[in-house]
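[1] Turn this into a model:
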Amino acid sequence: MISPTNNAHRRYFVDAAGRRVLIGLTCEETFEFERLDSELVLGPARGQTEPDGRDVWPAAGEQRWLQLYEKHEGAWKAWLVQNRSIS
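    Down below sits the predicted model:
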């Protein structure tokens, strides 16, 4: 059974202006990521094909979302390693 306590690390920090910023991203990038995230309906991943055999390539907004996600995910993983002894 999973404990009801919330021990998960947050993937963001609060900056001096009180804004929530994703680890590894700037405030502006976080805003852009969240805007894109709310607008996108992500389809099949790049490299997959549609049922009719056409290749699927992400739209520009999805490509940018992926770039920001990868930047955040890399920084998040590095943060976890760096702070492993704290938890």
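
[2] C-alpha from now on. contacts and neighbour counts both.
    Will do.

[3] Sticking with the residue positioned nearest the centre of the chain, tell me its helix or strand.
    By CA atoms, centre = their mean, the mean C-alpha position of the chain lies nearest to Tyr69, the distance being 3.5 Å. Assigned by DSSP states H and E, Tyr69 belongs to helix 60-82.

[4] Check which helices and strands that helix sits against.
    Here helix 60-82 is seen to pack against helix 27-39 when contacts are counted using 3 or more CA pairs under 8 Å, 6 or more residues apart in numbering; DSSP states H and E.

[5] this one next, for a side-by-side:
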Amino acid sequence: MTDLRNNAPRRYFVDAGGRRVLIGLTLEETFEFERLDSKPVADLSEGQVLRDGKVPWPAAGEQRWQELYAKHDGAWKAWLVQNRGERAVGFSLY
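    All right, here's what the predicted structure looks like:
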């Protein structure tokens, strides 16, 4: 089976300062999203939720993560549609 992960377009762009920013988010939102995405919490006692049924996350952090992801994902899908036509026109095997 072919590994398709390397064939997917990257979801980041490089801003004028040379920093990676998620499509549809600001630099600050990208930083916040990545911080929330990499920070599991081990205590379920204070209103936390389970993400993917495995790793506990704070409910407020999970909600903000979902907001940022939804914003990014919407912009990402629009970017794909916009660029799909450009790639098809410039695509040539020979």
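
[6] What value does the TM-score take for this pair?
    Scored by TM-score structural alignment, normalised by the length of the first structure, the superposition of the two chains gives a TM-score of 0.73; 75 aligned residues with a CA RMSD of 2.5 Å.

[7] Quick check, Leu50 of the second structure in contact with Pro56.
    Yes - in this structure, Leu50 of the second structure is within contact of Pro56 by CA atoms under 8 Å, at 4.3 Å.

[8] quick one, what contacts Tyr12 of the second structure?
    Residues in contact with Tyr12 of the second structure (CA atoms under 8 Å, 6 or more residues apart in numbering) are 20-23.

[9] Quick one: residues contacting the closest residue to it other than its chain neighbours.
    Spatially, and ignoring its direct neighbours in sequence, Tyr12 of the second structure is nearest to Leu22 (4.3 Å; CA to CA, 6 or more residues apart in numbering). For Leu22 of the second structure, the residues meeting the contact criterion (CA under 8 Å, 6+ apart) are 11-13, 30, 72.

[10] Tell me how far Gln66 of the second structure lies from Arg10 of the second structure.
    Distance from Gln66 of the second structure to Arg10 of the second structure, counting by CA to CA, to the nearest Å: 20 Å.

[11] Compare those two (neighbour count), which wins?
    When Gln66 of the second structure is set against Arg10 and neighbours are counted by other CA atoms under 10 Å, the residue ahead is Gln66, at 15 against 11.

[12] To which residue of the first structure is the more buried one aligned?
    Under the alignment by TM-score structural alignment, Gln66 of the second structure pairs with Leu66 in the first structure.
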